[in-house]
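Peer 1: whatever this is, show me its structure:
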Amino acid sequence: MTQMRISEAARLLGVSSDTVRRAVEAGRLTAGRDVGGRVVVEAIDVARMAGEQAPSAQAEVGPVGTSSARNQMRGIVTRVVSDRVMSQVDLQAGPFRLVSLLSTEAVQEMGLEVGSVVVASVKATHVTVGLPG
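Peer 2: As a prediction, this is how the structure comes out:
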């Protein structure tokens, strides 16, 4: 299962690292330790939490990589619905819920699943999804 550091979860949720630590202590997020001994949380729990808090989120979003598309937002995948040809990928980017339709082949190649951290690039009338990095 995908895991992320507390600071990354905080950025995606638009909250402080202390808020994420309190969510771990309250049992709302599952935590463990990575190979370096750092505390990490389960990305699927962060995705769930992002969806729950979406209406009140105030996270900053903006350029996150190099691309000709200027409207880029880092987010977390909250749902993937696929058939043989096409997939619907829902993501939460701060207070924004975005939905992208892309080929199932692309979803499989990128390994997209609930909890995946992605970058949504909004250009004209469509949303493209890519992996951060």
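
Peer 1: could you use CA atoms for every contact and neighbour count after this?
Peer 2: OK.

Peer 1: just say helix, strand or coil for the spatially most central residue of the chain.
Peer 2: What sits nearest the mean C-alpha location of the chain, by C-alpha atoms, centre = their mean, is residue 76, with 1.0 Å. Under the three-state scheme (DSSP: H, G, I helix; E, B strand; the rest coil), residue 76 adopts strand.

Peer 1: now the second one, please; I'll put the structures next to each other:
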Amino acid sequence: MIDGAGLARLAQERAAEDERSVDSGPPISVRNAFTRIVTALTVDDVVAQVEIQARPHRVVSLVTREAVEELDLAVGVTVIARVKSTSVHVDRP
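Peer 2: Next comes the predicted model:
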């Protein structure tokens, strides 16, 4: 359990990290990006379902098992969900 004040500090720290990382990395065309934590991960032989809690919204992305392994995704890992139209792209920061 995390108290409200502790959670607020964590959110502020993460926001500051997000601001510092905005200009790093290659340019991208996807504008709607949510840096959040993986809350559920279901992996099959070929495909995987990644769930991310983005404030009041639950973002779900279907990706390949290979992508999960390459990104080293697991519950509790911080990821960036990039949403463009009907596609959700999941990256590691």
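
Peer 1: re earlier: got a list of what the residue opposite the residue nearest to the centre of structure 1 in structure 2 once aligned touches?
Peer 2: In structure 2, the residue matched to residue 76 of structure 1 (TM-score structural alignment) is residue 37. Listed by C-alpha atoms under 8 Å, 6 or more residues apart in numbering, the contact set of residue 37 of structure 2 reads 52-53, 75-79.

Peer 1: now the buried members of those.
Peer 2: When the contacts of residue 37 of structure 2 are checked for burial by 16 or more other C-alpha atoms under 10 Å, the buried set is 52-53, 78-79.

Peer 1: how much space separates residue 63 of structure 1 from residue 74 of structure 1?
Peer 2: Counting by C-alpha to C-alpha, to the nearest Å, the gap from residue 63 of structure 1 to residue 74 of structure 1 is 8 Å.

Peer 1: what sits closest to the residue nearest to the centre of structure 1 if chain neighbours are left out?
Peer 2: Spatial nearest neighbour of residue 76 of structure 1, chain neighbours left out: residue 117 (4.6 Å); criterion: C-alpha to C-alpha, 6 or more residues apart in numbering.

Peer 1: likewise for residue 42 of structure 1?
Peer 2: Sequence neighbours aside, residue 3 is the residue nearest to residue 42 of structure 1 in space, at 4.5 Å (criterion: C-alpha to C-alpha, 6+ apart).

Peer 1: correct me, but the one you found touches residue 45?
Peer 2: No: contact status for residue 3 of structure 1 versus residue 45: not in contact, 9.4 Å apart, counting by C-alpha atoms under 8 Å.
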